[in-house]
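>>> The following block contains a protein sequence and its predicted model.
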Amino acid sequence: MRRLRWTGLVLAGVTMTLLVTGCGELPSDDTKPVGAENGAETESATGPSGLAEDAGGICELLDFAALSAATGEPFSVAVSGGEGEVTSCVVQTTAGSFPDITLTKAKTATDTETYRSEIPPEQSKKVKDLGKAGYSALRKQVPGGGPVVEIGWLTKGHMYSFRYTTVEGTEKDAARATIEALVEVVRDIDERATAAAKDKDKDD
């Protein structure tokens, strides 16, 4: 069984990194995950252990049950990382590195036109009712995993990337079939983020 992967996260492509700032910390080995002992290899679970929001950071925007319902995977482990310009959250099962879901939030001054022209990959599809601009795409499989579902969107002052990496051997059609449900999950994430931002503005 592979050790749970907490490092090596990337933004959704080099272009996104350049448009942001090129800085920001990502999860480190001493970050304690929710749902598993830090650094330990755990046995498979039949359901969620704890809440994703318990990991703090932008993991507060995620929900194990919603992610599991959309993908059919028993996600139950979460870890948040980064601070300042770039923050992230990784959600996994206890089986190993994949499947996983990575949510990344980055500060940006990018306008809607620039975002639409430079961020979405080729053959992506526009997603309506998601921030100022949104897209979905099916990426090719990654080493050790399967095809990747990517959903990105722009809000006021931030851009988000949501990536669901399937397990090795997953067919493209099977991965593509999760996009519709994951878009609904992402819309809920966006609503939570918007509400949290409004609450923060009130406190300030």
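The structure has been received and is ready for your questions.
>>> make it CA atoms for all contacts and neighbour counts henceforth
Will do.
>>> my guess is residue 105 contacts residue 161, does it?
Yes. With contact taken as C-alpha atoms under 8 Å, residue 105 and residue 161 are classed as touching, separated by 6.7 Å.
>>> Tell me which helix or strand residue 90 sits in.
When secondary structure is defined by DSSP states H and E, residue 90 falls within strand 86-92.
>>> Kindly provide the distance from the closest residue to residue 118 other than its chain neighbours to residue 116.
Nearest-residue entry for residue 118: residue 15, 7.1 Å, with adjacent residues in sequence omitted and distances by C-alpha to C-alpha, 6 or more residues apart in numbering. Counting by C-alpha to C-alpha, to the nearest Å, the separation of residue 15 from residue 116 is 12 Å.
>>> So for the two, which sits in the more crowded spot?
Here residue 15 and residue 116 are compared on neighbour count by other C-alpha atoms under 10 Å; more neighbours surround residue 116, at 18 against 14.
>>> three-state assignment of the more buried one?
Secondary structure, DSSP: H, G, I helix; E, B strand; the rest coil: residue 116 is helix.
>>> List the contacts of it.
Contacts for residue 116 (C-alpha atoms under 8 Å, 6 or more residues apart in numbering) come out as residue 133.
>>> cool, the one 4 residues further on as well?
If a contact means C-alpha under 8 Å, 6+ apart, then residue 120 has 135-137, 152 as its contacts.
>>> Check residue 167 too.
Residues in contact with residue 167 (C-alpha under 8 Å, 6+ apart) are 98-99, 144-147.
>>> go on, residue 16?
Contacts for residue 16 (C-alpha under 8 Å, 6+ apart) come out as residue 119.
>>> For my notes, confirm it occurs in a helix.
Yes. When the secondary structure is assigned by three-state DSSP, residue 16 falls within a helix.
>>> Would you quantify the distance from it to residue 133?
Note on residue 16: its distance to residue 133, by C-alpha to C-alpha, is 14 Å.
>>> contacting residues around the longest helix seen in the chain?
Determined from DSSP state H, the single longest helix within the chain is helix 179-203. If you take C-alpha under 8 Å, 6+ apart as the criterion, helix 179-203 is touched by 61-62, 66-67, 70-71, 127, 129-131, 136, 149, 151, 162.
>>> picking that back up, ok, and the most crowded of the contacts of residue 120?
For these, the largest neighbour count, defined by other C-alpha under 10 Å, is 26 neighbours, found at residue 152.
>>> Against that first model, consider the following:
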Amino acid sequence: MHGRIALAGVAVLLVSGCAEEAGQVAVPRAEPVSVDLPAASSGGACRLFDFAVIEEHTGTRFDVAASSERGDTHTCVVRAEQALLPELTLTVTETSIDVATFTADVQPSGARKVGMLGQVAYQRVAAAGGKHGPVAEVGWLAKEDRLAVLRWTLPKSADRAAADELAGKLVALAKTVDTRAL
């Protein structure tokens, strides 16, 4: 046992002596590596999103996702790395409301009904306000008793016609969201 310890000590001394004689070696710095992560890697409601599917339905490429959870509500926000807007938000909340309650209490007045999306659904465009442009929104009561809302906030420079066009695209995107996956 003592022989092994002495041998290990001699090996350490030899290696450390060689390192001093060799001097320092300059190692070039590597360029930072950019890695594209899927939206789902952010967890929460982002597990229901895929950047490629969003781009396929809306024509806009997002590459940053962040999620939040509070109680029974799961939220995901996606943006392009270099811009604050546009921004797409998905909120999913477990609920016990029925179709009549959704229509009376959740669906905004003036919203248009949407067919073949959950139990009941709507789409609407809200006016610009503050530091953002108009907002396109689709909300629905999913068959598994979840309330879901997709909201697209446009930049201040966007007009209402752009938001109207986007609302239709959000309906198609909403039909790809499987809220059961939460």
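Cool, got the structure. Just so it is clear, the structure is predicted and the values come from calculations on it, not from any experiment.
>>> Mind checking what helix or strand follows the strand holding residue 90 of the first structure in sequence?
Strand 86-92 of the first structure is succeeded, C-terminally, by strand 100-107 (DSSP H and E).
>>> center of the first structure - which residue?
Among the residues of the first structure, the smallest C-alpha distance to the mean C-alpha position (C-alpha atoms, centre = their mean) belongs to residue 103, namely 2.0 Å.
>>> Now check that residue against the second structure: what is it aligned to?
When the structures are aligned by TM-score structural alignment, the residue of the second structure matched to residue 103 of the first structure is residue 90.
>>> wait, its match sits on residue 152?
No. Counting by C-alpha under 8 Å, residue 152 is not a contact partner of residue 90 of the second structure; they are 9.0 Å apart.
>>> so the residue nearest to the centre of the first structure makes contact with residue 90?
Yes. The pair residue 103 of the first structure and residue 90 qualifies as a contact (C-alpha under 8 Å) at a distance of 6.5 Å.
>>> on that earlier part again, how about the residue nearest to the centre of the first structure, what does it touch?
58, 88-90, 160-163.
>>> Dump the residues you listed to CSV, plus distance to residue 184 of the first structure and neighbour count.
As requested, the contacts of residue 103 of the first structure are exported to CSV (distance: C-alpha to C-alpha, whole Å; neighbours: other C-alpha atoms under 10 Å):
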residue, distance to residue 184 of the first structure, neighbour count
58, 18, 22
88, 20, 27
89, 18, 29
90, 19, 28
160, 15, 25
161, 14, 23
162, 12, 25
163, 14, 24
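>>> the strands in the second structure, which residues?
Shown for the second structure, the strands assigned by DSSP state E span residues 64-70, 73-79, 87-94, 112-114, 120-126, 135-142, 146-153.
>>> Which stretch of the first structure lines up against the fifth one?
Mapped onto the first structure using TM-score structural alignment, strand 120-126 of the second structure spans residues 133-139.
>>> The matching stretch: average distance to aligned residues in the second structure?
In this overlay with the second structure, the average offset of stretch 133-139 of the first structure from its partner residues is 0.5 Å by mean C-alpha distance after the TM-score superposition for the first structure.
>>> Could I get the contacting residues of residue 128 of the first structure?
With contact set as C-alpha under 8 Å, 6+ apart, residue 128 of the first structure has these partners: residue 134.
>>> Distance of it relative to residue 150 of the first structure?
If you measure residue 128 of the first structure against residue 150 of the first structure using C-alpha to C-alpha, the figure is 15 Å.
>>> ditto for residue 158 of the first structure
Between residue 158 of the first structure and residue 150 of the first structure the distance, using C-alpha to C-alpha, works out to 17 Å.
>>> In terms of packing, which of the two has more residues around it?
residue 150 (25 against 17).
>>> which residues touch the residue mapped onto that one from the second structure?
Structural alignment places residue 150 of the first structure opposite residue 137 in the second structure (criterion: TM-score structural alignment). With contacts defined as C-alpha under 8 Å, 6+ apart, the neighbours of residue 137 of the second structure are 123-126, 149-152, 167, 170.
>>> For residue 132 of the first structure, give me its contacts.
Contacts of residue 132 of the first structure were listed using C-alpha under 8 Å, 6+ apart, and they are 112, 153-156.
>>> Where does the strand holding residue 90 of the first structure end up in the second structure?
The alignment of strand 86-92 of the first structure onto the second structure (TM-score structural alignment) spans residues 73-79.
>>> The matching stretch against the first structure, how far on average?
Average distance, stretch 73-79 of the second structure versus aligned residues of the first structure after superposition (mean C-alpha distance after the TM-score superposition for the first structure): 0.7 Å.
>>> Name the residues that touch that stretch?
When contacts are defined by C-alpha under 8 Å, 6+ apart, stretch 73-79 of the second structure is touched by residues 39, 44-46, 62-69, 85-94.
>>> Of those, keep whichever come out buried.
Listed as buried from the contacts of stretch 73-79 of the second structure are 39, 44-46, 62-67, 85-94; burial here means 16 or more other C-alpha atoms under 10 Å.
>>> Endpoint to endpoint, stretch 141-157 of the second structure covers what distance?
Counting by C-alpha to C-alpha, the length from the leading to the trailing residue of stretch 141-157 of the second structure is 32 Å.
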